[in-house]
Structure formats: C-alpha cells, structure tokens
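K.L.:
take a look and give me a structure for this.
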Amino acid sequence: MEIYLKKLLFKASHRGTKEMDIILGSFAEKNLETMNEENLKLFEEILEIPDPDLYKWFASEDVSIPEKYTALVKEILK
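P.N.:
Presented below is the predicted three-dimensional model:
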C-alpha cells in the first residue's frame, strides 16, 4: 500500500501545470494516508483527467462535475 500511495503522491504533484501540482499535490500530501480505498480509487481516476478539465472544475462554479467526483472535488478545494 505504501508504494501505491507514493505513486499517487508523485502523480498528484507532477501534473504538468503548476496550479494542479499545488492543488492536487498539497491535498495528496495531507490526506492520502487517511483516505479510504474508495476515495483513493476516485482520486486515482481524477489524476487521469487532463489538467485543463480539472482546472475548470476547481476554478469555476458553472462547470458540471461528474457526480461520483463531486464530494472529493469539494474536499480537495477545502
């Protein structure tokens, strides 16, 4: 499990855009170890979404976020 968490942390903090590195990397650093398996899987799926789409999710209230990600995206934005 430790290797899996390290891979997620690396992917979260090496996105390609500085904004996503900061948002996702800092969230991962603070929360990965305490997240349940379901949320870890959702976070892993979020990491596969292109940065421009994620940026829209995080920067605009008018964007429709797929329902299965809504709670986790809100948590990331806290």
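K.L.:
please make it C-alpha for all contacts and neighbour counts, starting now.
P.N.:
OK.
K.L.:
need the contact partners of the longest helix anywhere in the chain.
P.N.:
For the chain, the longest helix by residue count, based on DSSP state H, is helix 18-31. For helix 18-31, contacts defined as C-alpha atoms under 8 Å, 6 or more residues apart in numbering pick out 8-10, 12-15, 51, 54-55, 76-77.
K.L.:
second input sequence below; structure requested for side-by-side comparison:
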Amino acid sequence: MDDHSDDPRLKRLQFRAWHRGTREADYMIGCFFDRFHAEWGEAELAWFEALIEEEDVEIMGWALGTIPVPEHYAGPLMARMQVLDYVDIPR
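P.N.:
I've put the predicted structure just below:
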C-alpha cells in the first residue's frame, strides 16, 4: 500500500478500502483503490467515497456481476472494477 500521509482524504479512503471486514473485500476494494486512485479526479474520488459506504456483499456482487449494478454506480469505474485484474493476493 502507498503512503498517503500528505493527503488526509486519500489516507482515509485507503484505510476504508483496506479495512472492510473480510479478506476478500479488502483485496478487491483495497487493490482497486491502490491501483487506480492516482488517475482519479474529483468526480472519481467522490464516486469511490460513496461506493465504500455500501455493504461489502453489494460491492463484491456488482464487481463480480452476480447482482445488477445500481444506475448511480454504473459507468467506467464500475466497468473497470469488474475486470478484476488489479487484485494482487500475496502468496
């Protein structure tokens, strides 16, 4: 994980992304944040802030395509999350 000590907002988002409650959600949401947040502008950060307020089972279901994505989360960021090639599980 990157150190975001110079930006409280990014530090808070990274903490929330990596402390979800299950290891699976931590890896999916945390790795997504770590891999892509540097490319995001205000709109993308706001999207992610809203997303991480949702339940893990919902986020994972949307990312895995097992449940329909609500319209307000549909779009390029969710499409990118659904690729799942960013998940890096240490072995």
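K.L.:
need the TM-score between these chains.
P.N.:
TM-score for the superposed pair, counting by TM-score structural alignment, normalised by the length of the first structure: 0.85. Supporting figures: 77 aligned residues with a C-alpha RMSD of 1.6 Å.
K.L.:
from E58 of the second structure, how far out is the residue positioned nearest the centre of the second structure?
P.N.:
The geometric centre of the second structure, computed from its C-alpha atoms, lies nearest to I29 (C-alpha atoms, centre = their mean), at 3.6 Å. I29 of the second structure sits 12 Å away from E58 of the second structure when distances are taken as C-alpha to C-alpha, to the nearest Å.
K.L.:
quick one: map L13 of the second structure onto the first structure.
P.N.:
Applying TM-score structural alignment, one finds that L13 of the second structure aligns to L8 in the first structure.
K.L.:
I figured that match hits E44, correct?
P.N.:
Yes. If you go by C-alpha atoms under 8 Å, L8 of the first structure and E44 touch, sitting 6.8 Å apart.
K.L.:
the more surrounded of the two?
P.N.:
The residue with more neighbours, out of L8 of the first structure and E44, is L8; 21 against 17, by other C-alpha atoms under 10 Å.
K.L.:
show me the contacts for that one.
P.N.:
Going by C-alpha under 8 Å, 6+ apart, L8 of the first structure touches 28, 44.
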